[in-house]
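In: Fold the stuff below for me.
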Amino acid sequence: MTEKKELNFEDAMQELEQVVERLEQGDVPLEKAISMFQEGMNLSKQCHEKLEQVEKQMDHILHEDGELELLHFQEDE
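Out: Sure, this is the predicted structure:
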């Protein structure tokens, strides 16, 4: 089993795109496809976690006083 490598967001997305592209080609043996799928899920999780971290950082930057402000957007009718 390979150990989980920590990548920056861009590298993780690039590797995830390569895994998806290879799986979509359909010429991967089943055992390898399962392994690649697991790798893709790990990469997807890393990307999701990094996006959540950035979202929290942005929330902190925008609301340094600790106050949460709800923004309401109105649709054009």
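In: Please make it C-alpha for all contacts and neighbour counts, starting now.
Out: Noted.
In: what residue is smack in the middle of this protein?
Out: The C-alpha lying nearest the average C-alpha coordinate of the chain belongs to C47 (CA atoms, centre = their mean; 2.3 Å).
In: one more, for comparison:
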Amino acid sequence: MATTRKKASFEEQMQELDSIVNQLEQGNVPLEEALKQFNQGMTLANKLQKKLTTAQNTLAKVMDENGQEQPYEKEGDDPTNEGGNQGYDSDLKDM
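Out: The predicted structure follows:
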């Protein structure tokens, strides 16, 4: 009888990655096992990064009045200002 394995949650995968990192940091793992764990850790890290990117992209969108997804921008954001003072309205005029 085949067993079905439930898909691990993000948090469970993070715990598994943390465990692998801790074991490798201790340095008492035989080389072959260390290489196996390293590869497993890299695979997990890539999967987790993809999940985070997907979640970030989902959260960065809002629906407009017509039900269409739109990028989220707060009032006052200047998309041409690439990271500088976004959302900041200065009351200072030319002196």
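In: sorry, back to before: ok, now how distant is the residue nearest to the centre of structure 1 from D27 of structure 1?
Out: Separation of C47 of structure 1 from D27 of structure 1 (CA to CA, to the nearest Å) stands at 26 Å.
In: picking that back up, residues contacting the residue nearest to the centre of structure 1?
Out: Taking CA atoms under 8 Å, 6 or more residues apart in numbering, we find C47 of structure 1 in contact with F9, A12, M13.
In: can you rerun that using 6 Å?
Out: F9 (CA atoms under 6 Å, 6 or more residues apart in numbering).
In: Could you check how far it is from E15 of structure 1?
Out: Following CA to CA, the distance that separates C47 of structure 1 from E15 of structure 1 is 11 Å.
In: what's the answer for E39 of structure 1, then?
Out: From E39 of structure 1 to E15 of structure 1 the distance is 9 Å (CA to CA).
In: Over to H48 of structure 1?
Out: For H48 of structure 1 relative to E15 of structure 1 (CA to CA), the value is 14 Å.
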